[in-house]
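Undergrad: Predicted coordinates and the sequence they were generated for:
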Amino acid sequence: MAPSSVHSFHPIPVEASPGIGDMSITSDQLLPSPDSTPRRPAWRQRLVQAERGLAWGLRADSVFFVHFFGISIVLAAGMTFGLELWQWVAITVALTVVLSAEMFQQALKLLIRGLGAAAGDEAMRALSIGTAAVLVACLGSTTVVAVVFAARACELFGG
C-alpha cells in the first residue's frame, strides 16, 4: 500500500547521466520546508481527525452493522408512527449515546491491543468496564425508544 502522507518519503537515488557524476535526490530536496507548507486551521484539522476516527471506528468491528440495522428499524417505525419532534430528539440522543459508547469501546480495545503482552489485569478490567458501559447505554437507549413508541401508540390507538 502506498504511503498516505508526504512525510513518509525516503531518499530516492536517481541515476545520473553519463559524465555528470553520482547524484541522488533526497526527500528534503523534493518536499517544501515545513514552514512553507500550508497548515490547516485547528478546527479543520479536528474535523479531519474526526472523519478518520469515524471511518476507522466503523470499520473496526461488525457490531456497528448490528447497531445500524437496529437504528434503521427504529427510523422506519418512527416514520410509520409519525413521531413528533420531541420524540425524534429523544430517540436521536439515545441512539447517539449508544454509538458514542461503542466508539469509546473501540478506542479502548485498540489501546489495549497496542499494549500487546504488556496489557495486564487492569487493562482487561478496563475493557470489561467499557463493555459494561456499552451495555448500559444500549439498555438505556432501548428503554427510551420503548417509552417513546409506547406513548405514541397510546396516542394513536387510545389506551
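TA: Everything's here; your move.
Undergrad: Could you use CA atoms for every contact and neighbour count after this?
TA: Fine.
Undergrad: Would you quantify the distance from the residue most central in space within the chain to Gln45?
TA: Geometric centre of the chain, nearest residue: Leu54, 2.4 Å, by Cα atoms, centre = their mean. Using Cα to Cα, to the nearest Å, Leu54 is found at 14 Å from Gln45.
Undergrad: putting a second one here so we can go through both:
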Amino acid sequence: MRAKTFEVRRDIYLRERLLEQHAWYRRKAALAHRSAARWSSVTASLTRLTLLAAVLRAADVIGRWDLTGLFSASAAAAVAWQEVRRHRPLTYAHSLAEQNLETLRIEMTTTVTEDQWPAKVAEAERGRPTPRGGPADEVSGGSGLPPQDDQGHRAAAQRLL
C-alpha cells in the first residue's frame, strides 16, 4: 500500500475509512433520534392516559378502578428509561461527530498535502482536531472510531501512512 502514490492512498483512506465512519455515525444518530421520538411518544401517551383515568375516576365513570397510579408510574418509568439510555444527547453527539468527519474529509480532499497527511490521519483517528500547525496531542480521550471497529481500522490506517 505504501508504494502507491499519495493520491491513491488518500482516496483509499477517504473512501474506506472516513466515509465508513461518517456513515456509521449517521446511522447511530438516526437510530438514537428514532428511539428518542419513540420514547417521547410513549411518555406522552401514558401521560394522556393518566389524565383520562383521573377525569374518568373523578366523574365516577370507572367506579372503583383507579388507573391513575398505574399510568403515572408507567410514564415515570418511561422518562427514567429515556434518561438512562440518553437518546437525545447521543443524537447530538453522533451528529456532531458526523459533521466533524465531513469537515475533515473535505479538508483532507482539498487542502492537505502529502507532508501534512500523517498528522491529519492521526487527527481523524483520534476524532478531534489538532491545533493549526501544531503537533498532534498524544493524550486523547477517545479514538472517535466506531467502538467495534477501533483496532482493525487503526491498523489499516497505519498501513496507509
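TA: Perfect, thanks for sending it. As the structure is a computational prediction, the values presented were derived from the model and not from experiment.
Undergrad: care to give me the TM-score?
TA: For this chain pair, the superposition-based TM-score is 0.35 by TM-score structural alignment, normalised by the length of structure 1; 76 aligned residues with a Cα RMSD of 3.6 Å.
Undergrad: Check which helices and strands the helix or strand where the residue nearest to the centre of structure 1 lies is in contact with.
TA: Per DSSP states H and E, Leu54 of structure 1 falls inside helix 42-60. Applying 3 or more Cα pairs under 8 Å, 6 or more residues apart in numbering; DSSP states H and E, we find helix 42-60 of structure 1 packed against helix 85-115.
Undergrad: Give me the buried positions along the helix it packs on.
TA: For helix 85-115 of structure 1, the neighbour count (16 or more other Cα atoms under 10 Å) marks 87-88, 91, 94-95, 97-99, 101-109, 112 as buried.
Undergrad: What's the first helix or strand after it?
TA: Where DSSP H and E defines the elements, the next helix or strand beyond helix 85-115 of structure 1 is helix 121-157.
Undergrad: Measure how that following helix sits relative to helix 85-115, angle-wise.
TA: Taking axes from the mean of the first three to the mean of the last three Cα atoms, to 10 degrees, one finds that helix 121-157 of structure 1 is oriented at 160 degrees with respect to helix 85-115.
Undergrad: For helix 121-157 of structure 1, name the packing helices and strands.
TA: Using 3+ Cα pairs under 8 Å, 6+ apart, helix 121-157 of structure 1 sits against helix 63-81, helix 85-115.
Undergrad: make it 6 Å
TA: Using 3 or more Cα pairs under 6 Å, 6 or more residues apart in numbering; DSSP states H and E, the elements in contact with helix 121-157 of structure 1 are helix 85-115.
Undergrad: The helix it packs on: how far from the chain's middle?
TA: Computed by Cα atoms, centre = their mean, to the nearest Å, the chain-centroid distance of helix 85-115 of structure 1 equals 9 Å.
Undergrad: list the helices and strands that helix packs on?
TA: Where contact means 3+ Cα pairs under 6 Å, 6+ apart, helix 85-115 of structure 1 is packed against helix 121-157.
Undergrad: Pull out the buried positions in the helix it packs on.
TA: Of the residues in helix 121-157 of structure 1, 123, 127, 130-131, 133-134, 137-138, 140-142, 144-145, 148-149, 152 count as buried by neighbour count, 16+ other Cα under 10 Å.
Undergrad: next helix or strand past the longest helix anywhere in structure 2?
TA: Longest among the helix segments of structure 2 by residue count, using DSSP state H, is helix 19-58. Helices and strands here follow DSSP H and E; after helix 19-58 of structure 2, the next one along the chain is helix 68-85.
Undergrad: Need the residues that contact the next helix or strand after that following helix.
TA: As assigned by DSSP H and E, the chain's next helix or strand after helix 68-85 of structure 2 is helix 87-110. Outside helix 87-110 of structure 2, the residues that touch it by Cα atoms under 6 Å, 6 or more residues apart in numbering are 22, 25, 29, 32-33, 36.
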